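Enquirer: got a sequence here, can you model it:
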Amino acid sequence: MIYFTGDTHFGDPRVLRLDRRPFSNMVQHDDALIQNWNETVGSEDEVWHLGDFMSGRAGDCTELLARLNGRKHLIVGNNDPTTTTTSQGWESVQHYAELRHEGHHLILCHYAFRTWNQMGKKSINLHGHSHGRLKPLPRQYDVGVDGQDLRPVTLELLLRRKLFVMNGGDMDA
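Expert: Below you'll find the model as predicted:
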């Protein structure tokens, strides 16, 4: 299974205030995100993290990655320090990627695009950075934890949620 996430901001106390995450301290925050990740992602799964993984002051990135299930890829965000991008725990690190998955062409970047490659051919833009505050374009999804119940999500779940909203909350419509 392939999962997508972003904007975890492990060890970054700003998210408690700016994003109003429901934790009284960073230990609770980080423990909850690790638990949610590991409840969702299996050891053989693949995770694409779309940026802003952890604060440079939060400790050893390799140790944190070892606590998280799955094979992990990083799409670099604006708050990813060198200690994160050079960690040994990543399968790959890049600023942008394109994938074919479940019959869809996916465009992955930390930032939401106004236009993207093969947009006219129904490609999908997955991004982070906006913490669930940006009104998306069609076929554009913010996979950051703030808009995804603080856990990684599958493409299938993103598409199903969109269909649910488009059908006025009726999955059978």
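Enquirer: please make it C-alpha for all contacts and neighbour counts, starting now.
Expert: OK.
Enquirer: is it true that N36 lies in a helix?
Expert: Yes. Assessed by DSSP: H, G, I helix; E, B strand; the rest coil, N36 belongs to a helix.
Enquirer: residues contacting it?
Expert: L150, R151 (C-alpha atoms under 8 Å, 6 or more residues apart in numbering).
Enquirer: same check, this time on P152
Expert: Y3, F4, T5, G6, W37, T40, V41, V47, V143, V145.
Enquirer: is it possible to export the residues you listed to TSV including distance to Q28, secondary structure and neighbour count?
Expert: Below are the contacts of P152 laid out as TSV (distance: C-alpha to C-alpha, whole Å; DSSP: H, G, I helix; E, B strand; the rest coil; neighbours: other C-alpha atoms under 10 Å):
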residue	distance to Q28	secondary structure	neighbour count
Y3	23	strand	22
F4	22	strand	26
T5	19	strand	28
G6	18	coil	32
W37	14	helix	22
T40	18	helix	15
V41	20	coil	23
V47	22	strand	27
V143	22	coil	31
V145	15	helix	21
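Enquirer: quick one more, to check against the first:
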Amino acid sequence: MANVFMISDHHFGHKHIIDFESRPFTGSEEMTRVMTEKWNAVVGKDDQVFHLGDFSFLNMEKTKQIVSALNGYKVLILGNHDRGRGRRWWLDAGFDEVSEYPIVYGGFFFLSHEPMYMNKHMPYVNIHGHIHGQKYEGTQYVNVSVEHWDYTPVPFDTIKARVVPSEEQ
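Expert: The predicted structure is shown next:
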């Protein structure tokens, strides 16, 4: 069975994100190369990756080159910086599926770009990005922005193990 991964906020081609988020890269070309290598080091050709938004600031040709260089079946949930281009643009760039809205995964996990409202009485977990290096407290939120995971897609099993008690898995 293929593995499932989650990740968000690569911001490919966005040189200012290096300073904004104190990323350890000398420029956007190095950032693209390293993040592509880290993705392909863990994601196999038959694996599935949910990218939770803010993928690329580059033009179609360069974005297409990056998407095609990344392993796996790629699902994009549009982030605030992706929405201006629309669903069709991202499909043409090479994503296998594109959603304009959050996705419910496994009946228990809300996959979204921005964190969603949750309270302690809601039996769900929100896997999100958008807030980069920040983090919400508690087990109902998992921030999969690249800054929290060494710029590497996170196995869904790792996320699940953090938030679902072992007797329920």
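Enquirer: in structure 1, which spans are helices?
Expert: Here structure 1 has its helices, by DSSP state H, at 14-18, 26-40, 61-67, 82-85, 155-166.
Enquirer: and those as CSV, adding distance to H101 of structure 1?
Expert: What follows is those, written out as CSV (distance: least, C-alpha to C-alpha, whole Å):
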stretch, distance to H101 of structure 1
helix 14-18, 31
helix 26-40, 19
helix 61-67, 24
helix 82-85, 25
helix 155-166, 8
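Enquirer: what's the separation between the aligned partner of T82 of structure 1 in structure 2 and N59 of structure 2?
Expert: T82 of structure 1 maps onto R85 in structure 2, with residues paired by TM-score structural alignment. R85 of structure 2 sits 10 Å away from N59 of structure 2, going by C-alpha to C-alpha, to the nearest Å.
Enquirer: repeat that for A93 of structure 2.
Expert: 9 Å.
Enquirer: which of those two has more neighbours?
Expert: Neighbour count, other C-alpha atoms under 10 Å: between A93 of structure 2 and N59, A93 has more, with 19 against 10.
Enquirer: contacts only, for the more buried one.
Expert: Contacts of A93 of structure 2 by C-alpha under 8 Å, 6+ apart are M60, E61, T63, K64, V67.
Enquirer: surely the fourth one meets L91?
Expert: No. The pair K64 of structure 2 and L91 fails to qualify as a contact (C-alpha atoms under 8 Å) at a distance of 9.7 Å.
Enquirer: so if I had to pick from those two, which one is more boxed in?
Expert: K64 (18 against 15).
Enquirer: residue in structure 1 paired with that one?
Expert: Matched by TM-score structural alignment, K64 of structure 2 corresponds to T62 in structure 1.
Enquirer: correct me, but its match touches G89?
Expert: Yes. Assessed by C-alpha under 8 Å, T62 of structure 1 is found in contact with G89 at 5.2 Å.
Enquirer: hey, what's in contact with both of the two?
Expert: Going by C-alpha under 8 Å, 6+ apart, no residue sits against T62 of structure 1 while also sitting against G89.
Enquirer: how much space separates E91 of structure 1 from R133 of structure 1?
Expert: 29 Å.
Enquirer: which parts of structure 2 are strands?
Expert: Counting by DSSP state E, the segments of structure 2 that form strands are 4-7, 48-51, 73-77, 97-99, 103-105, 109-111, 125-128, 141-143, 154-155.
Enquirer: so which of the ones you listed is nearest M35 of structure 2?
Expert: In terms of C-alpha to C-alpha, the element of the strands of structure 2 nearest to M35 of structure 2 is strand 4-7, at 11.2 Å.
Enquirer: give the aligned range of that closest one in structure 1.
Expert: Counting by TM-score structural alignment, strand 4-7 of structure 2 sits on residues 2-5 of structure 1.
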